[in-house]
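**Student:** Compute the structure for the input listed below.
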Amino acid sequence: MDFDKRRAYWRANTTLIRNLLIVWAVVSLGCSILLVQPLNALHIGSLPLGFWMAQQGAILTFVVLIFIYAISMDKLDRRNGMK
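**Tutor:** I've put the predicted structure just below:
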């Protein structure tokens, strides 16, 4: 693989990582800390949404992002002949 293809592959990889980290930061910091009071006005069952996001939502989001990363990198690897 030549230099330009490797550079494009690495740029796509780092862009994916950056975007997923932004989503993770918005969910974990935004929903769990900064917006907890407004979110507590909403309820999931008997739990306030802000509390639920801090306890479960951020963790579930992180697990989903791991799967998104794995699937996206598999596609990127196949597209660039890495596998």
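**Student:** okay, CA-based contacts and neighbour counts for the rest of this
**Tutor:** OK.
**Student:** Show me where this structure has its strands.
**Tutor:** For the chain, the strands defined by DSSP state E occupy 43-44, 47-48.
**Student:** closest to Gly30 out of those strands?
**Tutor:** Closest to Gly30 of the strands of the chain is strand 47-48 (C-alpha to C-alpha; 15.4 Å).
**Student:** for comparison, sequence B:
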Amino acid sequence: MSFESKEHAVQYWRENVRLLLTLLVIWFVVSFGAGILLVDVLNEIKFFGFKLGFWFAQQGAIYAFIVLIFVYVKKMNTLDRKYNVQED
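**Tutor:** Presented below is the predicted three-dimensional model:
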């Protein structure tokens, strides 16, 4: 992977780190927030016969993580093409 200039490399990594931090915050909010902090409030809601707080703690965080992986791949492929460092 070679960048056209040092400036492009800095911009690429800045966008990459921003994307990573955004996705990690979303994952934290879903897993810790919905699965632990808001569990009592969410347990008032039923989801497929289960309390929603329990569902987020057991299943929802895992599903959210898998979705975030696919979002990361899509966004990184776009970012790679933007800076002309994609794999052929």
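**Student:** could the strands of structure 1 be laid out in TSV, adding distance to Lys5 of structure 1?
**Tutor:** Shown next, in TSV, are those (distance: least, C-alpha to C-alpha, whole Å):
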stretch	distance to Lys5 of structure 1
strand 43-44	47
strand 47-48	48
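**Student:** Of these, flag the one that's most buried.
**Tutor:** strand 47-48 (a mean of 14; mean count of other C-alpha atoms under 10 Å).
**Student:** distance from that strand to structure 2 after superposition?
**Tutor:** Average distance, strand 47-48 of structure 1 versus aligned residues of structure 2 after superposition (mean C-alpha distance after the TM-score superposition for structure 1): 0.2 Å.
**Student:** what's the answer for stretch 7-24 of structure 1, then?
**Tutor:** Per aligned residue, stretch 7-24 of structure 1 averages 0.2 Å (mean C-alpha distance after the TM-score superposition for structure 1).
**Student:** so that stretch corresponds to what in structure 2?
**Tutor:** Alignment of stretch 7-24 of structure 1 against structure 2: residues 10-27, by TM-score structural alignment.
**Student:** From the chain's centroid, how far away is that stretch?
**Tutor:** Distance, stretch centre to chain centre, for stretch 10-27 of structure 2: 10 Å (C-alpha atoms, centre = their mean, to the nearest Å).
**Student:** Thanks again, I'm all set now.
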